[in-house]
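Visitor: Predicted coordinates and the sequence they were generated for:
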Amino acid sequence: MLESNPESPQTLAIDIGGSGIKMMVLNLAGEPITERVRVETPQPATPKLVIATLSELAHKQGEFDRVSVGFPGVVVRGVTKTAVNLHPDWEELNFAQTLSQQFGKPVRVANDADIQGLGAISGQGVELVLTLGTGIGTALFLNGQLVPNLEGGHHPFRKGETYEEQLSHATLDKIGSKKWNRRLEKALKTLKRVLNCDRIYLGGGNTKKVKFELPNFIEVVPNITGILGGIRLWEIDL
């Protein structure tokens, strides 16, 4: 069993998605102490079922001192405001407090794309993170400072639909890879023009579906970035 070290806190980093839940323990430098585990998100994805899943997984991870959680929705001071791809019961839940009581550890919760961005960005200029998964997550940074809860996936994109409606995993399955790629390419060009980004980072499971050549200002980041950002979550003001 891992021993807790208050001078070098070990962080249980959790990434909750519409289709999967990932978890691992990291040291203060963001280096993995345990193997990354992934399980399917329970259905229906109610707070009760998700928290029970988190507790079961955490028990197998050994000791940790604090918890970072990436959540697929708007989070304000630990309270989950939206959860489009989970369940309505998440609305207005003080998730940080609930999980802290469950684990007996301090907990910080933030939007999952925001945390992925914390693990990916350089900290220079305007940087956008776009996560391609069950839904579409977005995070925006200016010189390393987070603009929280952008939720750009739910902003209007084209033909009266949002970025998420045009580019979600369900849409990919429905329209096929070729058409989805054309839409994604248009979305990236639009976001570049609207936000004048210096860098765009693509994350999420559907990055493996990208078939067109990306310009040099766009970088694909690995899924583990969404967990590694859990260390930096403790370094910013929420």
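Guide: Ah, there it is. Numbers count the residues shown, from 1 in each chain.
Visitor: make it CA atoms for all contacts and neighbour counts henceforth
Guide: Fine.
Visitor: what residue is smack in the middle of the protein?
Guide: Centroid-nearest residue in the chain: residue 112, 2.3 Å away (criterion: C-alpha atoms, centre = their mean).
Visitor: Check which helices and strands the lengthiest helix in the chain is in contact with.
Guide: Assignment by DSSP state H gives helix 177-195 as the longest helix of the chain. For helix 177-195, the elements it packs on are helix 163-167, judged by 3 or more C-alpha pairs under 8 Å, 6 or more residues apart in numbering; DSSP states H and E.
Visitor: buried set for the longest helix of the chain?
Guide: By 16 or more other C-alpha atoms under 10 Å, the buried positions in helix 177-195 come out as 180, 181, 183, 184, 187, 188, 191, 192.
Visitor: Serialize the residues you listed to a markdown table and add fields for distance to residue 50.
Guide: Listed next are those as a markdown table, based on distance: C-alpha to C-alpha, whole Å:
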| residue | distance to residue 50 |
| --- | --- |
| 180 | 30 |
| 181 | 32 |
| 183 | 32 |
| 184 | 31 |
| 187 | 32 |
| 188 | 33 |
| 191 | 33 |
| 192 | 36 |
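Visitor: then this one, side by side with the first:
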Amino acid sequence: MSGKGSGLPFGIDFGGTGIKGAPVDLEKGEFAQDRVRIDTPHPSTPDAVAEVFAELLGKFESSDGPVGVTVPGVVVKGVVHSAANIDKHWIGEDVDQLITAKTGRDVHVVNDADAAGLAEVRYGAAEGHRGLVIVTTLGTGIGSALVYDGVLVPNSELGHLEVDGHDAERRAASSVREREDLSWHDWAKRLTTYYRKLEQLFSPELFVVGGGVSKKADQFLPLIDIETQIVAAKLRNAAGIVGAALYATEARE
């Protein structure tokens, strides 16, 4: 191992199937070394996952840089308040404290969509944009991040807005398109309804669309009929790790 990671912040992206991490160069907004992936343990209790975080950090040279961790849930002052796709034992857990104790590092936890949003605004598709940027991740559900003049407004959870009498993500998530075998055109109609609702409520300067399906943005983004500019995310799989490291650095400062 090289000493390249020393002093650099570290980002960990915690998902339902895998836990990925790497030291991050915040000047460039990219990994300073190749990321490492470890399968998410089952059950994915906080203690079991914290062990994996420690194992992951042990695969890189020790550093005094802060560690950012994404969690697929609402996070307030390091405490997790929801757990849609992870073990329910996370709810009420002070994860900052738990993982700091387990790893001996300065750890800061952030909602996964918020981390991706921060990364896209600082280094990706929304770099240089002022005003309100809304980043949405279309996947199993719909994650969201509100960033105003570069400052994160955390835990927006805009995938749970009611649209046409439904939780928005139950109508318009990427998983719904696959499950219902919707054409790109039919899915784009649902996305149009969703993004018009966001326009009506927030009047953003820009929408950024992330999630795995953003690789196929040319198939559906041009079909979304809204007034606000809407573009595909750029950082894709790197966004969670980069955003988590950025969040932890700014939280420490």
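Guide: That came through, no problem. In this text the structure is predicted, and so the values were computed from the model without any measurement.
Visitor: re the thing from before, what's the longest helix of structure 1 in contact with?
Guide: Identification of contacts with helix 177-195 of structure 1 by C-alpha atoms under 8 Å, 6 or more residues apart in numbering yields 126, 157, 163, 166, 167, 171, 172, 197, 209, 210, 211, 212.
Visitor: Check stretch 150-164 of structure 1 too.
Guide: Under the contact criterion C-alpha under 8 Å, 6+ apart, stretch 150-164 of structure 1 has outside partners 73, 74, 135, 136, 137, 138, 139, 140, 166, 187.
Visitor: repeat for stretch 49-64 of structure 1
Guide: Stretch 49-64 of structure 1 is contacted from outside by 1-4, 9-12, 23-25, 34, 41-43, 99, 102-103, using C-alpha under 8 Å, 6+ apart.
Visitor: coming back round to it: contacting residues for the closest residue to the residue nearest to the centre of structure 1 other than its chain neighbours?
Guide: The shortest distance from residue 112 of structure 1 to any non-neighbouring residue, by C-alpha to C-alpha, 6 or more residues apart in numbering, is to residue 70 (3.9 Å). Residue 70 of structure 1 makes contact with 14-16, 109-115, 226-227, 230 under the criterion C-alpha under 8 Å, 6+ apart.
Visitor: Tell me if I am right that residue 70 of structure 1 is in a strand.
Guide: Yes: applying DSSP: H, G, I helix; E, B strand; the rest coil, one finds residue 70 of structure 1 inside a strand.
Visitor: any idea what it aligns with in structure 2?
Guide: Matched to structure 2 by TM-score structural alignment, residue 70 of structure 1 sits across from residue 70.
Visitor: quick revisit: out of the contacts of stretch 49-64 of structure 1, which sit inside strands?
Guide: Of these, the ones assigned to strands by DSSP state E are 11, 12, 23, 24, 25.
Visitor: filter these to the buried ones?
Guide: 11, 12, 23, 24, 25.
Visitor: For the last one, give its distance to residue 56 of structure 1.
Guide: Residue 25 of structure 1 sits 14 Å away from residue 56 of structure 1, going by C-alpha to C-alpha, to the nearest Å.
Visitor: All set, thanks.
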